[in-house]
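**Q** okay, structure incoming, though there's no sequence with it:
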């Protein structure tokens, strides 16, 4: 389980991305049923550290606090000129099997440390070509919100760091804990890493021709076999137009979005109840326990039974 988290504060750290890490991992949400982390800020030379906007933050802990961290996070910062001491902290974290998370241009620090060699990675879409050029041994994906590859998570620009951090909370503490954090932050808890970075209309607006009402209806009827043709009729569109509009508004296909929502629904049922796997599969829309197991293995790298064993008691406590 994720307990100790250290955020690295490099010269030129970007305040928003730094704030994302602090908000997800630095706030005690135990009273709301959420997680509480042993959270620290560390820099190579304790004292004032200048941010990318010119103001300074006073950081009083040095990098030695990272030695036993379960997660080392690297917020965005001005690209270039990374102190070797930060790079060694990341190499040591990888060697002992700790999690490593970067937000936006923080991926360049991971690349400089060699952490991205042989791994899939991403960063802000404006910098993906540069990341691929500077670190050719990394498989850079320019189209996703975040990537997890063997305990290394890289996120795209700015707000996608929230998605990546919530993903890690979900992996380590379960969907219920991630939902508590998301509710407190007033953000959606379930945006999948495979969604596109650049979406024509990232959040469906409540307008007459929006898909928002159809999306709400989909969430209420996840247990049904929802075909694109049926959803298109609900939206008063052709199937082709509906599929195109859905991807433009939500950044993924209807099938992929439904699959992710069904996994989230199944996670909640497994955490908070004791119904049999067949019942959970039916209620979440997978139809059968075998199909649900297939999708859990593919997306979460675990089985529903193992997921319940890990998170069920925690959600009920």
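**A** In hand now; what should we look at? Since the model is a prediction, treat every value here as computed from it, not as a measurement. Residues are numbered from 1 along each chain as shown.
**Q** okay, CA-based contacts and neighbour counts for the rest of this
**A** OK.
**Q** now the helices for the stretch 51-200 of the chain?
**A** All helices of the stretch 51-200 of the chain, identified by DSSP state H, counting those that start in this stretch, fall at 84-95, 107-113, 128-134, 160-173, 175-185.
**Q** could I get the ones you listed as a markdown table with distance to residue 35 and mean neighbour count?
**A** Output for the helices of the stretch 51-200 of the chain, formatted as a markdown table (distance: least, CA to CA, whole Å; neighbours: other CA atoms under 10 Å):
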| stretch | distance to residue 35 | mean neighbour count |
| --- | --- | --- |
| helix 84-95 | 22 | 17 |
| helix 107-113 | 26 | 24 |
| helix 128-134 | 33 | 17 |
| helix 160-173 | 8 | 23 |
| helix 175-185 | 6 | 20 |
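**Q** and of the ones you listed, who's closest to residue 218?
**A** Minimum separation from residue 218 across these (CA to CA) falls at helix 175-185, 19.3 Å.
**Q** quick check: buried residues in the helix or strand that comes right after that closest one?
**A** As assigned by DSSP states H and E, the chain's next helix or strand after helix 175-185 is helix 212-220. If you call a residue buried by 16 or more other CA atoms under 10 Å, then helix 212-220 has these buried ones: 212-213, 215, 218.
**Q** for those, give me TSV that also has distance to residue 31.
**A** Formatted as TSV, those follow (distance: CA to CA, whole Å):
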residue	distance to residue 31
212	32
213	33
215	32
218	32
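**Q** would you mind measuring from residue 307 to residue 293?
**A** The gap separating residue 307 from residue 293 is 10 Å, by CA to CA, to the nearest Å.
**Q** returning to that earlier point: and of the helices of the stretch 51-200 of the chain, who's closest to residue 21?
**A** The closest of the helices of the stretch 51-200 of the chain to residue 21 is helix 160-173. By CA to CA, the value is 7.3 Å.
**Q** hold the first one in mind and look at this next one:
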């Protein structure tokens, strides 16, 4: 199975890497049938702090039928995150994953485009909670029932509230795609308690 990691300009590396590492450990060390495919608007996406990443596919090349899940790391506004994360093509991809009941996993402000897409309306979710909760207020404006907890799961959508939660979200995604037992094997092998 494939997981699509959708990278908007200005995405945060710390929120991107756990999806690659956790799934990579599962595939490489334990033979789990999981492949991570990266995607952006261009072949090269500039992350927060100006680290370039070459992606596997551009957004126009995506056929959601090929993917079991969508992962969205958050990013920094001052590095252009919302310019692409709020683009209609980005939002439509989110809607398609949700309408096909595929798992959507976000870290930190990665929940905001999901909220803007309408997918989280009247559902429970969270996003960046520090700075007087201004990002959570933005999420609430999309009709979301904001929960101030580290990781919130509402059916097929996983959201979290800061970069520290990145590995927890990646493990939750692995668990949803495999099993609790298989996820625990990888988590233990990687030294997480």
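**A** In hand now; what should we look at? These numbers were taken from a predicted model, which means no experiment stands behind them.
**Q** tm score of chain vs chain?
**A** With the length set by TM-score structural alignment, normalised by the length of the second structure, the two chains reach a TM-score of 0.85; 183 aligned residues with a CA RMSD of 1.9 Å.
**Q** can I get the helices of the stretch 51-200 of the first structure in JSON lines with distance to residue 14 of the first structure?
**A** Below are the helices of the stretch 51-200 of the first structure laid out as JSON lines (distance: least, CA to CA, whole Å):
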{"stretch": "helix 84-95", "distance to residue 14 of the first structure": "16"}
{"stretch": "helix 107-113", "distance to residue 14 of the first structure": "13"}
{"stretch": "helix 128-134", "distance to residue 14 of the first structure": "18"}
{"stretch": "helix 160-173", "distance to residue 14 of the first structure": "12"}
{"stretch": "helix 175-185", "distance to residue 14 of the first structure": "19"}
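**Q** go through those and name the closest to residue 247 of the first structure.
**A** Using CA to CA, the helices of the stretch 51-200 of the first structure put helix 160-173 closest to residue 247 of the first structure, at 17.6 Å.
**Q** following superposition onto the second structure, what is the mean distance for the closest one?
**A** Superposed on the second structure, helix 160-173 of the first structure shows a mean distance of 2.1 Å to its aligned residues (mean CA distance after the TM-score superposition for the first structure).
**Q** in the second structure, which residues correspond to that helix?
**A** The alignment of helix 160-173 of the first structure onto the second structure (TM-score structural alignment) covers residues 165-178.
**Q** and that stretch, how far out from the chain's middle?
**A** Its chain's C-alpha centre and that of stretch 165-178 of the second structure lie 10 Å apart, by CA atoms, centre = their mean, to the nearest Å.
**Q** what helix or strand does the equivalent of residue 5 of the second structure over in the first structure sit in?
**A** Alignment note (TM-score structural alignment): residue 5 of the second structure maps to residue 7 of the first structure. Per DSSP H and E: residue 7 of the first structure is located in strand 4-8.
**Q** so which residues of the stretch 201-317 of the first structure form helices?
**A** Using DSSP H, counting those that start in this stretch, the helices found in the stretch 201-317 of the first structure span residues 212-220, 228-234, 239-250, 254-272, 277-284, 289-300, 304-316.
**Q** please name every helix or strand in contact with the third one.
**A** For helix 239-250 of the first structure, the elements it packs on are helix 228-234, helix 254-272, judged by 3 or more CA pairs under 8 Å, 6 or more residues apart in numbering; DSSP states H and E.
**Q** and the aligned partner of residue 49 of the second structure in the first structure, how many neighbours?
**A** In the first structure, the residue matched to residue 49 of the second structure (TM-score structural alignment) is residue 53. Residue 53 of the first structure is flanked by 10 other residues according to other CA atoms under 10 Å.
**Q** kindly report the same for residue 179 of the second structure.
**A** For residue 179 of the second structure, the count of nearby residues is 12 (other CA under 10 Å).
**Q** before we move on, what about residue 316 of the first structure?
**A** There are 11 residues near residue 316 of the first structure, going by other CA under 10 Å.
**Q** any idea how far the residue most central in space within the second structure lies from residue 193 of the second structure?
**A** Nearest residue to the geometric centre of the second structure (CA atoms, centre = their mean): residue 72, 2.5 Å. Residue 72 of the second structure sits 24 Å away from residue 193 of the second structure, going by CA to CA.
**Q** now do the longest helix along the second structure against strand 2-6, angle only.
**A** Using DSSP state H to define each element, the second structure has its longest helix at helix 13-30. Here helix 13-30 of the second structure runs at an angle of 170 degrees relative to strand 2-6 (axes from the mean of the first three to the mean of the last three CA atoms, to 10 degrees).
**Q** and the contacts of helix 13-30 of the second structure?
**A** Applying CA atoms under 8 Å, 6 or more residues apart in numbering, the contact partners of helix 13-30 of the second structure are 5, 32-36, 47-48, 71-74, 107, 163, 166-167, 170-171, 174, 186-187.
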